[in-house]
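Chemist: Next input, structure requested:
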Amino acid sequence: MRRTRGKSMATVLLLLVLFFMLRSPASAVLDPVDFLALQSIRKSLSDLPGSDFFSQWDFTSDPCSFPGIFCSGEHVVALSLGDPPRAGTPGLTGHLDPAISRLSSLSELSLLPGRVIGRIPDSIALCSSLRFLALSGNFLSGPIPPSLASLRQLRTLDLSFNILSGEIPLSITSLPSLSNLVLSHNRFTGKIPPFPSFSSLLRLDIKNNNLSGELPSLPLSLRYLAASRNTLSGQIDGVIPQLTALTYLDLSTNILTGPIPATIFNLPLSSLQLQRNKLAGQVAPPADVRIPEVDLSYNRLSGAVSPFLAAVGRLYLNNNRFTGELPAKFAERLEAAGMEVLYLQHNFLNGMQMSPATEIPMTTSLCLQYNCMVPPVDAPCPLKAGRQKTRPVNQCPEWRV
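Modeler: Model prediction:
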């Protein structure tokens, strides 16, 4: 009796769907399965106070005219859930309904920032045409479904700013079309999985997680790598120099060790962020460094400061163990307003060829304090540099009598 009643209800619901579709010529093209899937999605989500995304989702009219829904022919091909990003938009709450998988022609799915909770449905992998999947800025939890590896056309996967956990599935790295993988600001653990040589990945953003271990083999196609604020260890000279297309590198706030390979300064980088690690040894670029921003602060780097670093626009070498006199090339660049930032505080430098009468351009931020010298010019330093202008005498061999 219950099975008969359930079948009857399903039949009535399907007839109602057909009825509403036939009432309007514009909505008559929508596939009934898509119509029912949209209704299930609507029931699983709701607007937070201050949001009105669902106010126009009235299923007595054509769903293809609803905000966030894009159709082609009789199917939904793109679904963007939530108000367009703007200041103060609170977003949606609820959970993602597995009914999304019944949108068989879906190629783009995005969930805008809100308070959606729960797991990512395994069934999303049934949307075999999916090319763009972005679910960032919510409270999604649990692991990445391994089933996503079946999305062979997926180009962008953005799951950032959630509370996802577990390891990054090895199968994800083998997606043949994946070019953007953004998993930052979650709770992922374990090692970064290696990427196959055929990978076409351009962007890998895994910062602010709990990932550990050494850097794995990475695709030569990579242009953007952000892996800061993890517990990555080991040396970088075996992996990074091979990434000759890299334009952005941020490995800051890890526990990386060993030297900085000289060839890293030949990469076409716009920013090099290696601060707050345990990198050691000398920094020896082979030629003038044309990277606009280089941050090597808070490491264990030592030796003389290379004159080739004077070509950098924003240079952070503070809180290391550099010694000797700063090359005259730095003074020349500072006087010519060629450097925006030069931070050298908290090292063991013993001199700089600069006249006390030199005026530092207003556009330049210079800090030289807490070295084995009296700063030749009076330039304001950041507050965290402290108030001491020079190191104690017993820390500077050149000053000992």
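Chemist: alpha carbons only for contacts and neighbour counts from here, please
Modeler: Fine.
Chemist: Which helix runs longest in the chain?
Modeler: The longest helix of the chain (DSSP state H) is helix 2-23.
Chemist: For that helix, which residues meet the burial criterion?
Modeler: V17, L18, M21 (16 or more other Cα atoms under 10 Å).
Chemist: ok, and what's touching it?
Modeler: Here helix 2-23 makes contact (Cα atoms under 8 Å, 6 or more residues apart in numbering) with S27, A28, V29, L30, P32, F35, L36, F59, T60, S61, D62.
Chemist: Alongside the first, I'd like the structure of this one:
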Amino acid sequence: MTVRFVALLFLAAVAPSAAILDPGDFLALQAIRKALDDVPGSRFFSSWDFTADPCGFSGVRCAGDRVVALSLGEPRAGSPASPAASTPPQSRRPSPSTIAELTNLQFLALSRNFLSGVIPPAMGSLVRLRTLDLSFNQLSGSVPHELAAMPTLSNLVLAHNHLSGELPAFSSPALVRLDLKHNNLNGVISALPPSLEYLSLTWNRLSGTVEWLLPQLRRLNHLDLSVNHLTGPIPPPPEGAVTIPTVDLSYNQLSGAIPPALATAKRLYLNNNRFTGEVPAAFVEKLLNATIQTLYLQHNFLTGMELSPAAEMPVSSSLCLQYNCMVPPPAKMTCPPKAGSRRSGPPPSVPSGADKTRI
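Modeler: Here you go, the predicted model:
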């Protein structure tokens, strides 16, 4: 109680004309600062002078007397603007338990630092949090179930870490973006909320089928499940059930026929799977009228594609059919430079601030 009272008097003295920061948030920021160091060449924390108003610190944003945003990494997905917004990585090992004391946080970005260890379940106590970005760190362990059930969380970015274990059942009704690419996650893809618009689980070790996923996630505009161990067919979804602009299911073990409903995608990557049968006629129509911009079907077991020899492929469309059980039709194909045994594919469009690297 004494420490909180001293902090309150101190803030009143240094910032009489500004809103007085909540004493608990003030002490939490002090603890965070003591746990962090600037990396060589960075002066990110030069503004963290506690004789001034903490709401003016680099990476800190307040609403009234509470801290609502903390960005100690590269700004992503709406990070608060600050003088240090374009600096290199700034911090090392901030204490998650201390951060959890900032109970009014709505935005937390700690990407591109040197964070290690597990993600503490206590993060789930930040019930007002809307964006959590811990990408490009060295975090291990599983994705806490507490994160998957946060009521207001809309953006969860944990890409490029060393996370393992099975995916929790995501039930957050506000979740719009889920980015877990480049980890070591395994098991099946379980429940996902229908609110999702962006889903990237590429470069993991996920298995099982995806037959339920396409019809249920009606709001998706980006789906990337490539480079996993997914198996089984994709059942023909009802007409109009799939309207996802970018679908990447490449480098799995998916089999069966290609559903015509996938022809609604603008960029479709089905290469390096076990699909059989003929390419649906809907794909030919969409390619010729330039509705499909990219169609990669190489390295499957497809047996035919009805395309007139006189047909002219629009310059804006890319088609690759190499390494199938058919003679490719006499149409100009635009295959990636490495359409052989090496992984290949251009980076599809992703939302601003998102990262996408393919080889």
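Chemist: Tell me the one of the buried residues of helix 2-23 of the first structure nearest E214 of the first structure?
Modeler: Distance to E214 of the first structure across the buried residues of helix 2-23 of the first structure (Cα to Cα) is lowest for V17, with 54.9 Å.
Chemist: sorry, back to before: reformat the contacts of helix 2-23 of the first structure as a markdown table; add distance to F265 of the first structure.
Modeler: Compiled in a markdown table, the contacts of helix 2-23 of the first structure are given as follows (distance: Cα to Cα, whole Å):
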| residue | distance to F265 of the first structure |
| --- | --- |
| S27 | 58 |
| A28 | 60 |
| V29 | 57 |
| L30 | 56 |
| P32 | 58 |
| F35 | 55 |
| L36 | 56 |
| F59 | 58 |
| T60 | 62 |
| S61 | 59 |
| D62 | 57 |
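Chemist: And these, which of them are buried?
Modeler: Buried by 16+ other Cα under 10 Å: S27, A28, V29, L30, P32, F35, L36, S61, D62, out of the contacts of helix 2-23 of the first structure.
Chemist: Switch the residues you listed over to JSON lines; also include secondary structure and distance to S199 of the first structure.
Modeler: Below are those laid out as JSON lines (DSSP: H, G, I helix; E, B strand; the rest coil; distance: Cα to Cα, whole Å):
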{"residue": "S27", "secondary structure": "helix", "distance to S199 of the first structure": "41"}
{"residue": "A28", "secondary structure": "coil", "distance to S199 of the first structure": "42"}
{"residue": "V29", "secondary structure": "coil", "distance to S199 of the first structure": "39"}
{"residue": "L30", "secondary structure": "coil", "distance to S199 of the first structure": "37"}
{"residue": "P32", "secondary structure": "helix", "distance to S199 of the first structure": "38"}
{"residue": "F35", "secondary structure": "helix", "distance to S199 of the first structure": "37"}
{"residue": "L36", "secondary structure": "helix", "distance to S199 of the first structure": "37"}
{"residue": "S61", "secondary structure": "coil", "distance to S199 of the first structure": "44"}
{"residue": "D62", "secondary structure": "coil", "distance to S199 of the first structure": "41"}
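Chemist: So L70 of the second structure sits against T103, correct?
Modeler: No - the pair L70 of the second structure / T103 is not scored as a contact, 11.7 Å apart, by Cα atoms under 8 Å.
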